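[1] For reference, the sequence and a predicted model appear below.
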Amino acid sequence: MALITASSCLKPQSSSISLKTNLKTNSELGFVTSQLSGLKISYDQCVAPINISTTINLPVQPVARRICPFTGKKSNTKNLVSHSNHKTKKLQFVNLQYKRVWWEAGKRYVKLRLSTKALKTIEKNGLDAVAKKAGIDLSKK
């Protein structure tokens, strides 16, 4: 069990301790016990409030999936068949490319990761029509 003692007198008028966990206060013994971590904090009457918080920030990184956002194309499974007719599973991935495409309505380039089939469709129908059909908002990118 950890014991933290504060003996400096910063604010004489306040003697409260605020914790973000579920606490039980025992005023006769003069300490506060946390139910979650077993942390015991001893305090005097002239100690400033102590704020203890436990926040864990995990790095969240976006996952680049192998799916075209415009056409919805994704990987296909195929069998590799050997001479002895032994079948082995293999993935056929979509031909995704990073491409800067001129967006006429926004008067700027938009960097997109799209399949070559979607690129041909954009050249034929226009970026606004294809993005509207796919439900993609180009103003965010």
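    Received it, and whenever you're ready, just let me know what you need.
[2] rest of the way, CA atoms for contacts and neighbours
    Will do.
[3] Please report the residue range of the longest helix in the protein.
    helix 116-125 (DSSP state H).
[4] got a list of contacts for that helix?
    Helix 116-125 is contacted from outside by Cys68, Phe70, Thr71, Asn95, Leu96, Gln97, Val130, using Cα atoms under 8 Å, 6 or more residues apart in numbering.
[5] I'd like these as JSON lines, with distance to Ser139 appended.
    As requested, the contacts of helix 116-125 are exported to JSON lines (distance: Cα to Cα, whole Å):
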{"residue": "Cys68", "distance to Ser139": "18"}
{"residue": "Phe70", "distance to Ser139": "15"}
{"residue": "Thr71", "distance to Ser139": "19"}
{"residue": "Asn95", "distance to Ser139": "25"}
{"residue": "Leu96", "distance to Ser139": "22"}
{"residue": "Gln97", "distance to Ser139": "20"}
{"residue": "Val130", "distance to Ser139": "14"}
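[6] Presented hereafter is structure B, for comparison with structure A:
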Amino acid sequence: MATLATLGSISVLRFQKPVPPKTRPSSQLLGFVTSQLSGVKISYDIPDVAPIKPISAPFTPAVRPLARRVCPFTGKKANKANKVSFSNHKTKKLQFVNLQYKKVWWEAGKRYVKLRLSTKALKTIEKNGLDAVAKKAGIDLRKE
């Protein structure tokens, strides 16, 4: 079960996978051997085992923000700009999109659809129609 090999000035004790007796666990057996053979390097052949996966899962927030300040039809979002005072002092500010809640008649569904869209998207819908604009934006109106 155990073989003693000398490599130069270092003695190495190698174990083949021992079969532990029923009375003592293998950790107690190995502890006993290390205490008796002080100054001897012990190596143990352990077969390749799959890496242990962490117990914790990646963090996912419980509440997700529902309404962002982005128009789903045009993709317009906030613009970074400078607020310039009379003394020409520049301060960073955000220019948000003019988003409105609007009930728009959907001809194909024969009903009103409540949407949060920008005023630019509202003008585009009036010009091209709700179905064409929604199809171009990749929005399914049946879900809403």
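    Okay, I see it. This one's a predicted model, so the numbers in the text were calculated from it and none came from an experiment.
[7] Could you get me the TM-score between them?
    Taking TM-score structural alignment, normalised by the length of the first structure as the basis, the two superposed chains have a TM-score of 0.56; 84 aligned residues with a Cα RMSD of 1.4 Å.
[8] So which of the contacts of helix 116-125 of the first structure belong to helices?
    Among those, the members falling in helices (DSSP H) are Val130.
[9] Please list the members of the contacts of helix 116-125 of the first structure that lie in strands.
    Leu96, Gln97 (DSSP state E).
[10] Pull the most distant pair out of the contacts of helix 116-125 of the first structure.
    Greatest spatial distance in those: Asn95 and Val130, 18.2 Å, computed using Cα to Cα.
[11] Pick out whichever of the two has more residues nearby.
    Neighbours were counted for Asn95 of the first structure and for Val130 using other Cα atoms under 10 Å; Val130 has more, 19 against 15.
[12] Pull out the buried positions in stretch 133-144 of the second structure.
    Val133, Ala134, Leu141 (16 or more other Cα atoms under 10 Å).
[13] Run through the strands of the first structure in chain order.
    Under DSSP E, the first structure gives strands at 3-5, 18-19, 23-26, 31-34, 40-42, 51-52, 76-81, 87-92, 96-103, 108-115.
[14] what would those strands look like in TSV with mean neighbour count and distance to Thr121 of the first structure?
    Below are the strands of the first structure laid out as TSV (neighbours: other Cα atoms under 10 Å; distance: least, Cα to Cα, whole Å):
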stretch	mean neighbour count	distance to Thr121 of the first structure
strand 3-5	11	66
strand 18-19	14	58
strand 23-26	12	62
strand 31-34	18	61
strand 40-42	16	66
strand 51-52	10	56
strand 76-81	11	21
strand 87-92	11	21
strand 96-103	14	13
strand 108-115	17	10
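[15] can you redo these as CSV with distance to Pro62 of the first structure?
    Shown next, in CSV, are the strands of the first structure (distance: least, Cα to Cα, whole Å):
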stretch, distance to Pro62 of the first structure
strand 3-5, 40
strand 18-19, 34
strand 23-26, 37
strand 31-34, 36
strand 40-42, 40
strand 51-52, 31
strand 76-81, 23
strand 87-92, 22
strand 96-103, 16
strand 108-115, 14
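[16] Quick check: which of the ones you listed is nearest to Val60 of the first structure?
    Val60 of the first structure sits nearest to strand 108-115 of all these, at 20.3 Å, using Cα to Cα.
[17] Now do the closest one: which elements does it pack against?
    Applying 3 or more Cα pairs under 8 Å, 6 or more residues apart in numbering; DSSP states H and E, one finds that strand 108-115 of the first structure makes contact with strand 96-103.
[18] in the second structure, what residues pair with the strand it packs on?
    Under TM-score structural alignment, strand 96-103 of the first structure corresponds to residues 99-106 of the second structure.
[19] Mean distance between that stretch and the first structure after superposition?
    Per the superposition on the first structure, stretch 99-106 of the second structure and its aligned residues are separated by 0.3 Å on average (mean Cα distance after the TM-score superposition for the first structure).
[20] So what touches that stretch?
    Identification of contacts with stretch 99-106 of the second structure by Cα under 8 Å, 6+ apart yields 69-71, 111-119, 130-131.
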